[in-house]
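1. generate a structure from the sequence data that follows.
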Amino acid sequence: MDVIEERCGGADLGKTDVKVCIRVPGTGKRARYEVRTFSTMNDGLLELRDWLVENRIARIGMEATASYWKPLFYLLEAAEGIEP
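-> Here you go, the predicted model:
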């Protein structure tokens, strides 16, 4: 049986920005998708974390070139309720 996360997201990390898409329940049986871009500087990553917590995102997948994923991974790992 496949497990489908009701609230999840995906992130594409680059050197200067992170593009994130989240899926949350919408009206009826439809899901609502939202895409935002954040800076990879500390303020941007903290804003991203707050947005994910605000939307109660349970799990997020990440794709990155080189080691750009590390700061976001460690930040989300410490956040309550998010599994990077």
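
2. only C-alpha atoms for contact and neighbour calcs from this point on.
-> OK.

3. strands of the chain, start to end?
-> 8-13, 17-25, 31-39, 59-64 (DSSP state E).

4. where's the nearest residue to residue 49 once chain neighbours are set aside relative to residue 15, distance?
-> Nearest residue to residue 49, sequence neighbours excluded (Cα to Cα, 6 or more residues apart in numbering): residue 76, at 6.7 Å. According to Cα to Cα, to the nearest Å, residue 76 and residue 15 sit 18 Å apart.

5. compare with the first, here's sequence two:
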Amino acid sequence: MAHAKPIDVVLPVACGVDVHKRFIVAVLCDATDPLHPVYHKKRFSTFTCSLREFRDWLLSYDCRHVCMESTGQYWRPVFNILELAMEFGLSGKTERKGLEDESFFFRAI
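-> The predicted structure is shown next:
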């Protein structure tokens, strides 16, 4: 049996977030060991106190990179809570002036 070749890890810890109106679902991948990545999945409400818990959860894993998928304007409260602590991207249909429906952007710290 051949040994698995580790992938080139660009971001050792990152999180993908699906943003809904009343809740978000986050999957954090810790690939500090590329041969044995660890996944953590958690659901949070979109109330401010829960979004702060989400931010603290990310920081507890030293996660500074987040990619959100959202439609409409549901991403805005999440953005407001994370913007000072994270680098992140947004994908999906958005309601922002001057951008195509299918848009993607990054914000650096």
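
6. superposed, what's their TM-score?
-> The TM-score (TM-score structural alignment, normalised by the length of the first structure) is 0.86; 81 aligned residues with a Cα RMSD of 1.9 Å.

7. one step back: neighbour count for residue 76 and residue 15 of the first structure, which is higher?
-> Ranked by neighbour count (other Cα atoms under 10 Å), residue 76 of the first structure and residue 15 place residue 76 first, with 23 against 14.

8. roughly how far apart are the corresponding residue of the second structure for that one and residue 40 of the second structure?
-> Mapped onto the second structure by TM-score structural alignment, residue 76 of the first structure lines up with residue 82. Note on residue 82 of the second structure: its distance to residue 40 of the second structure, by Cα to Cα, is 19 Å.

9. residues near the aligned partner of residue 72 of the second structure in the first structure, how many?
-> Following TM-score structural alignment, the counterpart assigned to residue 72 of the second structure within the first structure is residue 66. Neighbour count for residue 66 of the first structure, taken as other Cα under 10 Å: 10.

10. in the second structure, which helix is the longest?
-> Ranked by residue count under DSSP state H, the longest helix found in the second structure is helix 48-60.

11. residue range for that helix in the first structure?
-> Going by TM-score structural alignment: helix 48-60 of the second structure matches residues 42-54.

12. report the mean deviation for the matching stretch after fitting onto the second structure.
-> Taken over the aligned residues, the distance from stretch 42-54 of the first structure to the second structure averages 0.5 Å (mean Cα distance after the TM-score superposition for the first structure).

13. hmm, who's touching that stretch?
-> 38-39, 72, 75-76, 79, 81-82 (Cα atoms under 8 Å, 6 or more residues apart in numbering).
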